[in-house]
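Chemist: Take a look and give me a structure for this.
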Amino acid sequence: MRSSVRPLFLALTLLVGCNGNRDQLLAEIQDPRPEIRAAAVKKLAAQNNADDLVLFTRAAKDLSAIVRGEAAGALGESQDPRVVDLLGELLEDADESVQGKAALALAKVKSDKAKAYLTLQYGRRGRATRQIIVQALKSANVPGAMATVVAAESKGLWERNLLALTEGALPERVGAAEELGKSGRPEAINRLLPMVRDSQVILAAAAVRGLGDAGDPRAVAPIALLLDESFPELRESAISALMKLQDPTSATRLQAVAVEKSAVSPLATDAILTFQRTPATDAALCAIALDGARAEAEEAGRAMRSRGGCPADPIADRLSRPASAASGLQAVVGLGPTAKALLPKVTPWLNQPDVALRTLAVEAVTSMGDASVAPALQKLYEQEVAGLATLRADWVPTALPLKYSAELDPAAPRTTSKKEDSKAGKHAQLFDRLQALNVARAKGAGRAVVPPRVPSELSDDVDPSKLEPLARLLTGLGAVKAPGALEVLKGYTNDASPVLRAAALVGLAYVGPEGVEITRTALLEPDRELQKTLALALAEQGESGQVALVAALPKMGSEKLVVLDALTRAGPPPASTSEMLQVVVKEGGAEAALAAILLGRMGAKDAVPTLLKSLDDSNSVARRDVLLALGAIGDAKSAEKVGRDLYHDLPEIRAAAATALRKMNTGAEAEPLDALKGDYFREVRNAVGATSTKDDKVAGGAR
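Modeler: This next block holds a predicted model:
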């Protein structure tokens, strides 16, 4: 009797205890604190009581994300087909953690409807959720899980864009034309080609842009014909598309646009600069160096420096005649040291009475950097200073007064108005500066240095164009390292004329460490145009200038972009700059993108931890450049973290991740790489198709 009573007593005790615990959980699920409610949902789910499904359904609508996340998990544990639609809603939750838990919960239900929700939402969610969806489908034993969702996303995008192109309003058709082109599908190209002649220019331009992204060489010829159109938007789109299509056969047509000196000429020059080097592209750039507008001519000439320069005979022919000398000189300015053979043809123009030609000749010999012209530049400098002396320094031929007049003496008692007092105060300040100028003149008598700074109130009346010849000479003296150039240029660093001051600071960048330091210090001034000019000058000085630029970064504030942009135009900075560039990456923003590019070019392995850490910021604007930098550095340990971005919702990020993994060549992430060969975007497919992994070399080559 006793033996049967004892087990019954224990069972009743446990039942009472469980019920007590359950009552407590039922109370806690209504607690005002979300963490308590979430914990209660989790504990109730562990009890696996079918009657609690209604509680979990209610918790799925909770205002707190942590409660909704636990509710999603609880609904999944129930494996009840009735919860699939609710979990589908949670898969679209505003909180990414809730989305992930809903995805895993749907996988536990294991119904076709649940898989359909997962497949549909893959193309609509962010990176973290997309990755979890693939994991969920794998756990549900879906074969080729990622390839399945990638194909579904691709199909959905194609159908939506095709529908918009055929049935949408004009703005929708414009967007659809561009998006269809990005797919690179043959059908997209067949639909877009006839549209380049559409009567609605905005739609034709969109079709042209789409064909540029499509990358099909069939589009080159019809797009090149559009360069003859009169509509600026259509011409711009055509140039942009030809740049993307990268077909050097269009270089001649682009050259014609580049030398017409129109609003789109710079775009045409930029397009040719991106083309693979061929005799046609070299010829086009040399033609632009001669006949393009000044900015495009200099850019084309600079590009030809690394290619050995341009043929000398056509330039020499231009230099032999006054009517065409200007074009020959501007070509030499761009070509720089590669045109030294033309120095005998250039130097005679230093003695020409025509100010414009003489100034252009000074720029030409400056770009060559040949020290043999130093005496000629010094002579011209002395002549120019003498010619400007009357305008800039001897504006009062008589001696300056040494005492205040009664009406201007600041110490004299006044009964005037505040306005008159203010005016008199300004006059007194100017008088003090003139007195200082008198003293400086006396001390500087007989010295071969720059006159003291003239008050800007009196020197600003000089037309800046009259100062340009002197400005070009100042830069030239520094570039050829003329004797005494350092002292002369230092004398102009406080000049009232921005033109002369900027030219002197640029010249100082060429004359050694002291000059570089003065130029670097001037970078901290607020004049953005001056900053750009000086940054580019320092970047051209090689290691010393680049180190100085990077050293200026901590004090540049929001102007770091100026320095970083200049550095990207030069060769890779020295390894010693890595630490400071990493600081910029850590600070984030647009500057981090340029800093990452530079670290990638440097192959800075010490920067890998910093670059990987920056990937933790899901909102980083530098993400693409950081991924490419990691690929350029080629650190195999980065592959796992880089591989996560193969699931990113932005195609340019997926492409960057695939490109980086290709360069690492570790064989990592082979499955998602293979799945992305079905991606909607041609950019991604190209990046993945080029990936050569250890496990996929044979298969990749067979495709």
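Chemist: When you work out contacts or count neighbours from here on, use the C-alpha atoms and nothing else.
Modeler: OK.
Chemist: Show me where the stretch 251-400 of the chain has its helices.
Modeler: Along the stretch 251-400 of the chain, the segments classed as helices by DSSP state H, counting those that start in this stretch run 251-258, 265-274, 279-291, 294-305, 312-319, 325-335, 343-346, 355-368, 374-392.
Chemist: and for comparison, fold this next one:
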Amino acid sequence: MNKSKPKHSAHGLVLGIFLPWIVWWGMAEIPNLVWAGEETSVEAVRKAFEQGQYPKVIELAEPLLKKGNASAPQVQQWYVLALAHTSKTSEALDAYERLVQDNGREDEVLLKQMAIASILPLRADMREQMRGAAYTALREMEAIEAMPYLEEGLGDQSGMIRALVTEGMGHVAAGRQSKRFRDALKDGAALVRANVLEGMAESGDKKMIPIITPFLTDDQLIVQISAAKALLGLGQSQYWERLERGVRSEDGYERGASIRALGDLGDPRAVAILEQTIKDSQPSIRAAAVSALGKLQTPSALKAVKGAMFDHIPAVR
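Modeler: The predicted model follows:
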């Protein structure tokens, strides 16, 4: 019986000396293991986001955000955008507000990205009016970030959608420089071609003149007017007569397009021409004339506009 005691004592001694050290080293490694696990989880969220797997991003990010780990700001951003991409706009806004509270400041870049992400799913809607609303919203942003998504709209089956897209792209340098934007000069829809021509003129690049000039003889009058307007905007004053002729045209579309072009160009010479159209028999022409005169911002233009304040058509007033 006595002989076994040393054995047990030695065993206890070993455990007593080494066990605390084993436990200590094990505990010391736990934070590293936890951090490695966290890092792996964050990496998984990143990969899912980059691959466009937005439902998976939401699934992976929520547990991390509840923990409030060190990578939370980055994960929060992916989470906000993933919610927006999956049409959960209300939840995305709530998540964004929490991020702002945590950071103590607004994130304008993220807010813009979130707005774009919320719009994108609507581009695939079967209803033309919903796609139109989506592209109109992207167009109104006039942001470089929206250009790749607008460019995709050039392939939409609806001419109205393509016209919205080209109008938006024409107002932004990155849009005007797009090859697909310039290729839209071959589009079958007249309004699309017209918008591209006017967009080219906004660049102020006189190298566009030989590209625009052939469209003065386009088979659609609205395209001819846009070509003349674009060339005038690039300093080719000889095409003023084309717009004057358009204002006198019997075709309502040509008259309206010519009147709007004169207003957009902002040349005071247009006042005398537009004064003749403010009493046109067509309400749409009178409304276009009033709008064009308002853009000229001269005393004589204002006097002409005042004369239309009592027009019997509400749209004109």
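Chemist: TM-score for the pair, please.
Modeler: Scored against TM-score structural alignment, normalised by the length of the second structure, the superposed chains reach a TM-score of 0.43; 214 aligned residues with a C-alpha RMSD of 6.0 Å.
Chemist: ok, back up a step: highest average neighbour count across the helices of the stretch 251-400 of the first structure?
Modeler: Ranked by mean neighbour count, the helices of the stretch 251-400 of the first structure are led by helix 325-335 with a mean of 27 (mean count of other C-alpha atoms under 10 Å).
Chemist: still on that earlier bit, out of the helices of the stretch 251-400 of the first structure, flag the one nearest Glu236 of the first structure.
Modeler: Nearest to Glu236 of the first structure, of all the helices of the stretch 251-400 of the first structure, is helix 265-274, at 7.5 Å by C-alpha to C-alpha.
Chemist: quick one on the thing from earlier: among the helices of the stretch 251-400 of the first structure, which comes closest to Val149 of the first structure?
Modeler: With C-alpha to C-alpha as the yardstick, what comes closest out of the helices of the stretch 251-400 of the first structure is helix 265-274 (35.8 Å).
Chemist: hmm, back to that, so which of the helices of the stretch 251-400 of the first structure is nearest Ser154 of the first structure?
Modeler: Taking those one by one with C-alpha to C-alpha, helix 265-274 is closest: 30.2 Å.
Chemist: Which strands and helices lie in contact with the helix or strand hosting Ile17 of the second structure?
Modeler: Taking DSSP states H and E as the criterion, Ile17 of the second structure maps to helix 4-50. Counting contacts by 3 or more C-alpha pairs under 8 Å, 6 or more residues apart in numbering; DSSP states H and E, helix 4-50 of the second structure is packed against helix 54-67, helix 72-85.
Chemist: Same list (these) but as TSV, adding distance to Met130 of the second structure.
Modeler: As requested, those are arranged in TSV below (distance: least, C-alpha to C-alpha, whole Å):
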stretch	distance to Met130 of the second structure
helix 54-67	22
helix 72-85	16
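Chemist: Of these, flag the one that's most buried.
Modeler: Buried most deeply of those, by mean count of other C-alpha under 10 Å, is helix 72-85, with a mean of 23.
Chemist: which residues touch that helix?
Modeler: Helix 72-85 of the second structure has contacts (C-alpha atoms under 8 Å, 6 or more residues apart in numbering) with 42, 45-46, 49, 54-55, 57-58, 61-62, 64-65, 89, 91-93, 95-96, 99, 110, 113-115, 117-118, 120-121.
Chemist: hmm, which of these are the buried ones?
Modeler: For these, a burial check counting by 16 or more other C-alpha atoms under 10 Å picks out 42, 45-46, 49, 54-55, 57-58, 61, 64-65, 89, 92-93, 95-96, 99, 113-115, 117-118, 120.
Chemist: what does stretch 14-29 of the second structure contact?
Modeler: In this structure, no residues lie in contact with stretch 14-29 of the second structure by C-alpha under 8 Å, 6+ apart.
Chemist: roughly how far is it from the heart of the chain?
Modeler: 60 Å (C-alpha atoms, centre = their mean, to the nearest Å).
Chemist: can you count the residues close to Leu170 of the first structure?
Modeler: Leu170 of the first structure has 14 neighbouring residues, counting by other C-alpha atoms under 10 Å.
Chemist: if I look at the residue nearest to it when sequence neighbours are not counted, how far off is Lys182 of the first structure?
Modeler: Leaving aside its sequence neighbours, Leu170 of the first structure sits nearest to Leu203 (C-alpha to C-alpha, 6 or more residues apart in numbering; 7.6 Å). According to C-alpha to C-alpha, to the nearest Å, Leu203 of the first structure stands 16 Å off from Lys182 of the first structure.
Chemist: returning to what we had before: just put the helices of the stretch 251-400 of the first structure in JSON lines and tack on distance to Asp112 of the first structure.
Modeler: Formatted as JSON lines, the helices of the stretch 251-400 of the first structure follow (distance: least, C-alpha to C-alpha, whole Å):
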{"stretch": "helix 251-258", "distance to Asp112 of the first structure": "55"}
{"stretch": "helix 265-274", "distance to Asp112 of the first structure": "50"}
{"stretch": "helix 279-291", "distance to Asp112 of the first structure": "57"}
{"stretch": "helix 294-305", "distance to Asp112 of the first structure": "59"}
{"stretch": "helix 312-319", "distance to Asp112 of the first structure": "73"}
{"stretch": "helix 325-335", "distance to Asp112 of the first structure": "66"}
{"stretch": "helix 343-346", "distance to Asp112 of the first structure": "79"}
{"stretch": "helix 355-368", "distance to Asp112 of the first structure": "71"}
{"stretch": "helix 374-392", "distance to Asp112 of the first structure": "83"}
